[in-house]
Every structure is written in structure tokens, then in C-alpha cells.
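Engineer: attaching a predicted model along with its sequence, questions to come.
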Amino acid sequence: MTGFAYHVTGDRAAPVPVDRALGGDDGGLVWIHLETTDGQAQRWLRETAALSDYVVDALTATETRPRCEAVGQGAFVNLRGRSREELDTSDLLASVRIWAVKGQVFSVTRKPLIAVGAVEEAVKAGTIRDPGDLITSFATAITQDLDPDVANLGDELDACEEQLDATQIFALRRTVSRVRSTAIGYKRFLSPQRAALEKLASLPGDWLDDDDRLHLAGAADRAARMAEELDAIRERAALLHEWLSDLRAEQIDSRSLIIAIVAMVFLPLTFITGLYGMNVEGLPYAKAPWAFDAILGGCAVIAAGIVIYFVQRHWFER
């Protein structure tokens, strides 16, 4: 079982061993963070930390979505943020599960969450003094980390629109598909995360101060804005994908037209050469010394006539 713990008193935070973090209520804050959900962590949370089975199951569940629930005098919160590890394309954001009561906060992650480092730095700096500050710091760090990534998705689409060219269709389609997939993966969690933060901000309890509720509401608004931006990115990606598909179809039509024109030019020529290539008697002028030059000239005239016809019909301009 890996993790760390801090004991916060006033504006001072001291790191302590996880096994010794639990103690008496001295008016401070104990933050215990576990980086695993294995059986050992479950036993420690259930037996040593004396948490209820419901809370332990929620903290160590395999599949989670952003949510907030009031349980007794505390609250369970599940949030999603970016991880340092590359995750599966169907689950692009890692989870942090938080159980908070007055004076204590337990957080559990299965994958290394980028926001954990920012929260730990805030604890060391002395800006976090109670559970409300800690959860608010998590919500703020997650949204601040996601915001530039969402903006980059929009910038990538802008670049694709500027580079829209028939010679780069395949590369652009790969980029557009990746951006759209990422936007869908983020949107899947940001909408319920906004609802979770809004619910947390409205929970009763003296362990959440008024400024904590304001910051949580601000984080919820930011999550809502990112969700709306992701909707716009997804729609733009779908429209750009349609443009690329149309451009590819036009490219195929253009090439098919060229092939058809070439076939039309050589079709009569192939007939003539095939006819005079038969090894039979009775072909007109077969013994004449000028026959080859005449047939060659006739083929050239026929080819030129077909090309002139297509030019007059404006086929080459389509």
C-alpha cells in the first residue's frame, strides 16, 4: 500500500506516516492519500481507519463516475482529472475518490493524478486548513489542468481547417478523429463532474465555509464552460470530417473522370490495333508499304478528335 499523509495545524503542514496519521481531534486537519485500491488498502481503510463498508467500497470501486453523496456528517466525492500515465481511449480521465468529515480527509487514486501534486504543494504552502479547502483545491487543480488541454483541442481543429487540402486528407482525418474521440471522452465526465461540484457546494455542514462553497461553485462553472466548449469541438470535428469526406469524394470523382477520358481516347484505338493485329488474310492494305503509317496517322487523328470533343464539352474543368 503506497501513499502519504499530512497533519495540518493552522498554516503549518507536517508529513506523517500513513499508519500514524490517525489520532485525536486537535482542531487540525489530517489528510491521508492512498495510491492504490488493492486488498491491503481496503483492509486498512476498514480496520485501521474504521470507515464504514459503504465508504470503503466507494473509495475502492473499480468503475466510478463523478458524483457527490452526503453520508452522515461527511460527504463522498468522486472527481475525474488527467493522469500522468497514458490511459485507455475509452476512459481518458483518472479518478480521485474523496471521503471528507470534519478534521479528516481520505483520498484514493488508482492512477497517478496530476492534480494530486498541485494539492500537495498547496498543503505544504499552508493555504489549506480544513476539508473544504482541500476538496476545493482538488476541484480547482483538476479544472485548471484540463482547461489548457481542452483549448489545445480547439487549436488543433483550427490548424486542420487552415491546412484543409486534398493532398493531406488522410493525415487531417486522423487528427480530426483523435480530437473528436478525446472531446467525447472528456465530455463524458465533465458534465456529471459539474453536477457533483454543484451538489457539494450546496451540502449542509459546518466543515464547508462560505468561501469554499463559492470556490466550488466557480469550479463547477468552469467545468460547465469546458463541457460546452467540448460540445462545440465535437460538432466542429464532425463537420470537418464531413468536409474531408466530401473532398475525398471529389478527389475520387476527379481521378475517375481522368481515367474515363483516357479510356475513351484509347477505346477506338484499341479496336483498330486489335483488328489489324489479327493473323488472318483479307485485311485491307495489309501488303501496302504505307499501311502502317496510314493507320498510325488515323489513330492520331481519332485521338485528337476525341480530346478536342472533351475540351469543347468542358470535361477537363469538372
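Structural biologist: In hand now; what should we look at? Residues are numbered from 1 along each chain as shown.

Engineer: can we go C-alpha only for contacts and neighbour counts from here?
Structural biologist: Fine.

Engineer: now do the SS call for the nearest residue to Ile233 once chain neighbours are set aside.
Structural biologist: Sequence neighbours aside, Gly154 is the residue nearest to Ile233 in space, at 6.1 Å (criterion: C-alpha to C-alpha, 6 or more residues apart in numbering). Put simply, Gly154 is helix when judged by DSSP: H, G, I helix; E, B strand; the rest coil.

Engineer: give me the neighbour count for Gly154.
Structural biologist: Look at Gly154: counted by other C-alpha atoms under 10 Å, it has 21 neighbours.

Engineer: isn't it up against Asp231?
Structural biologist: No - counting by C-alpha atoms under 8 Å, Gly154 stays clear of Asp231, with 10.9 Å between them.

Engineer: now the residue nearest to Ile233: how far from Gln168?
Structural biologist: 19 Å (C-alpha to C-alpha, to the nearest Å).

Engineer: measure the residue nearest to Gly132 when sequence neighbours are not counted to Phe316 for me?
Structural biologist: Distances taken as C-alpha to C-alpha, 6+ apart put Leu208 closest to Gly132, at 4.9 Å, once the chain neighbours are dropped. Plainly put, Leu208 is 73 Å away from Phe316 if you go by C-alpha to C-alpha.

Engineer: who has more neighbours, the two?
Structural biologist: Leu208 (21 against 13).

Engineer: any idea how far that one lies from Thr182?
Structural biologist: From Leu208 to Thr182 the distance is 34 Å (C-alpha to C-alpha).

Engineer: take the one below as the second:
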Amino acid sequence: MSEPTDDTETHTPLLFGRVLDGQGGARPIAWEEAQNWQPAAPGEVLWVHLCRNRPGVQQWLENELHVPEPTAELLTSDQTRPRAFVEGETLVGTLRGINFNPGAEPEDMISMQLWCDGNRLVTLRRHPLQTPREIVAMLDRGIGPPDAGATITLLAELLITRMSQAIVDMNQVLDDLEDDDPDEHAEEMLKRISTIRRNCLGLKRHMAPQHEALEQISRDAPYWFEDHDRREIAESIARLRRYLDDIDISKESAVVLQDELRARSLASSEHATYMLTIVAGIFLPLSFLTGLLGINVGGMPGMDDPDAFWGVVALCGFLFIALIVVFRRLRWL
């Protein structure tokens, strides 16, 4: 079966729906059937992926799933800081993933809310997110997660895995910048490094609370979240912690490279200023001498001597050579 596409009918919030059969497969389900769904066989789990900003989502959560109003508001709001908590026998959480939509930057992360009671899993998003599509494609091929806990675990794992690609890309850019010629592309390199630093800060800002949210799930998830799911979440937490360390390393590498480029640029400017100062120091006495001999007053020596000009030229040459010798002995040159 081909990968499903988003529901383009704006009157329904359903993007896709599946009923997991407990064996890694699933069957599609329409919004009308999903609203009042009840398991027809042991092990069946309903998973609906909704667009949270379409009409009727909050009302359905409150009326059909009996979600408390504050929780329903949280699931449909734009308060997207990663978090997770348990409410009775249900798990509520907000996770974030890398935005791979055209024109987006890595730090422009997309939030996904989830609600699950073990039999029904509801995920909600506002902007397109690729991770749920990957999992539903696996279910359609019969190799997907068997239950709600495994689905949540796989969602978290794939969200984190996609983060690693953004970190690898940033490190590759840093490696390329280190091999580039700073004398030719210094300004462009500084701009790219500044972008990488902003990306690192954005990823760190969102990934750190996601680390806490996953720990909350691993520690406090309800009984239907099985032990192997907790172990998988623990592995995802460890991987996320490594990625946070990698982000810190990338940020520090960007700072070091940026400082080096700025130091080289400053040294080049200082060298140019120094050379101009040396040139001014050499020609200032010569300018004074020629200015003194160029005043238009009576009594200037050599005014009637045709060889006086060459005498002044020789005097300036001698003074020039003398200044060069003095500057070299002072180690200014």
C-alpha cells in the first residue's frame, strides 16, 4: 500500500488514521469511524494523527475521549515546550522534531502533542512532520509497532534520529570552513559560522527540555507502557544526551573558528595600519624638507644655481636611506 497523503478536506481534522492489529500491521480508518471507535479484537489500538488547528479538535477530545478541558487546551494550543505528564492512566506529552519543510532552518522545530490511554493514541501537529508518516508507512507494510507504547517509543526515537542529521550537517559545514581560505572568504565564513551558532543555540534550547520530557515518560508512564518500551526510551534518552554534547562541541568549535578568523582579520588590519605608519614616518621628514625649500620668499639658497635641484634630490635620497637604516636598527621594519 502506498504512503498516505494528508486529508485535504478542511472540515475534518484527520490527517490519517490507523487501527493497529498488534502484529505490526494496521488498517486505515476514516474520521467518522474513528470518532466513536471501540476495539473489535484484543490488541487493537487506534492511532489518529490530527491537525490541531482545524475546527472541532478540542471538542472531540473533551466529549469523546473525556480529556479534561485544561489538557485539551494544552493539546490544541501553540504552547510547544517539550513536556510530559501522566493523568490517571493516560500519558500526555509534547515533543519536538526538526523542521525539514522547504525554507526552514534546523532550529525552527515542529511540535507534536500526544495523548494515549493504551487503547487510543492521538497525535496532533500544526505544520507537516515527516516522522509520523514514516511510521504509518511501516504499519502499511506490516513492519510497524504492535501497540501504543511501541508507537510512542518509535516516534521519540525517529524524532531524535532526525536531529542527529542536522548536527552532522553543521559539523560538516564547520569542517569545510576550517579547510577554506580565510583570506578570500573571511566575511562569508563569519556569516556562516554565526548561522551555525544560532542553530546550535536553537537546537539546545528545544532538545534540553525534550530530554526531561522523555525521562518523565520513562519514569512515570502508565502500566500499559511495557518494560521493553521503557528500555527503548532510555536508549533514546542516552542518544539525545550524546547529541546535546555534540551540539556543545559544535558550538565551541564554531566559537574557536570565529575567534580565529576575527583575530586574523584584526592582525591584517593592524599590519596595514603599521605599514602606513612606517611609510608616514619615512616621508614626513622628506615632506618637511621639500616644503621648507618650496616656500616662496627671498634669500632661498640655490635659487640661481641650476644644479641646486639635483643637490636637493641627493639630500632627500640620503635622508630616505638614513631613515630606512634607523628603522631597521629599531626593528620597526
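Structural biologist: Great, that's in hand. All values reported here derive from a predicted model rather than from experimental measurement.

Engineer: what's the match for the residue nearest to Gly132 of structure 1 in structure 2?
Structural biologist: Using TM-score structural alignment, the partner of Leu208 of structure 1 in structure 2 is Phe225.

Engineer: which SS class is that match?
Structural biologist: Counting by three-state DSSP, the backbone at Phe225 of structure 2 sits in coil.

Engineer: what span of structure 2 is stretch 169-183 of structure 1 aligned with?
Structural biologist: Using TM-score structural alignment, stretch 169-183 of structure 1 pairs with 186-200 in structure 2.

Engineer: so for that stretch, what gets flagged as buried?
Structural biologist: Counting neighbours by 16 or more other C-alpha atoms under 10 Å, one finds that the buried residues in stretch 186-200 of structure 2 are 186, 189-190, 192-194, 196-197, 199-200.

Engineer: save those residues as a markdown table, and put in secondary structure too.
Structural biologist: Below are the buried residues of stretch 186-200 of structure 2 laid out as a markdown table (three-state DSSP):
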| residue | secondary structure |
| --- | --- |
| Ala186 | helix |
| Met189 | helix |
| Leu190 | helix |
| Arg192 | helix |
| Ile193 | helix |
| Ser194 | helix |
| Ile196 | helix |
| Arg197 | helix |
| Asn199 | helix |
| Cys200 | helix |
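
Engineer: all helices for structure 1, in order.
Structural biologist: Taking DSSP state H to define them, one finds helices in structure 1 at 39-43, 53-59, 114-124, 131-162, 169-201, 210-276, 291-312.

Engineer: turn those helices into CSV, columns for distance to Ala100 of structure 1.
Structural biologist: Below are the helices of structure 1 laid out as CSV (distance: least, C-alpha to C-alpha, whole Å):
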stretch, distance to Ala100 of structure 1
helix 39-43, 17
helix 53-59, 10
helix 114-124, 15
helix 131-162, 6
helix 169-201, 11
helix 210-276, 14
helix 291-312, 78
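
Engineer: quick one: which of these is nearest Pro15 of structure 1?
Structural biologist: Closest approach to Pro15 of structure 1 among these is made by helix 114-124 (8.8 Å; C-alpha to C-alpha).

Engineer: that closest one vs structure 2 - mean distance after superposition?
Structural biologist: Helix 114-124 of structure 1, aligned to structure 2 and superposed, deviates on average by 2.2 Å (mean C-alpha distance after the TM-score superposition for structure 1).

Engineer: same deal with stretch 262-274 of structure 1?
Structural biologist: Looks like 1.5 Å for stretch 262-274 of structure 1 (mean C-alpha distance after the TM-score superposition for structure 1).

Engineer: next: stretch 181-200 of structure 1.
Structural biologist: Compared with structure 2 after fitting, stretch 181-200 of structure 1 deviates on average by 1.3 Å (mean C-alpha distance after the TM-score superposition for structure 1).

Engineer: can you give the distance of that stretch from its chain's centre?
Structural biologist: Distance of stretch 181-200 of structure 1 from the chain centroid (C-alpha atoms, centre = their mean, to the nearest Å) equals 13 Å.

Engineer: cool, and stretch 243-255 of structure 2?
Structural biologist: Counting by C-alpha atoms, centre = their mean, stretch 243-255 of structure 2 comes out at 11 Å from the chain centroid.

Engineer: quick one: contacts for the aligned partner of Asp149 of structure 1 in structure 2?
Structural biologist: Residue pairing (TM-score structural alignment): Asp149 of structure 1 is matched to Ala166 of structure 2. Each residue near Ala166 of structure 2 by C-alpha atoms under 8 Å, 6 or more residues apart in numbering is listed here: 98, 106.

Engineer: quickly note the distance from Ala166 of structure 2 to Arg18 of structure 2.
Structural biologist: 30 Å.

Engineer: list the contacts for the aligned partner of Met109 of structure 2 in structure 1?
Structural biologist: In structure 1, the residue matched to Met109 of structure 2 (TM-score structural alignment) is Leu93. If a contact means C-alpha under 8 Å, 6+ apart, then Leu93 of structure 1 has 80-83, 87, 185-186, 189 as its contacts.

Engineer: now, of those, which are buried?
Structural biologist: 80-83, 185-186, 189.

Engineer: export these to JSON lines and tack on distance to Ile32 of structure 1?
Structural biologist: Converted to JSON lines, the buried ones among the contacts of Leu93 of structure 1 look like this (distance: C-alpha to C-alpha, whole Å):
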{"residue": "Arg80", "distance to Ile32 of structure 1": "18"}
{"residue": "Gly81", "distance to Ile32 of structure 1": "19"}
{"residue": "Arg82", "distance to Ile32 of structure 1": "21"}
{"residue": "Ser83", "distance to Ile32 of structure 1": "19"}
{"residue": "Gly185", "distance to Ile32 of structure 1": "29"}
{"residue": "Tyr186", "distance to Ile32 of structure 1": "28"}
{"residue": "Phe189", "distance to Ile32 of structure 1": "25"}
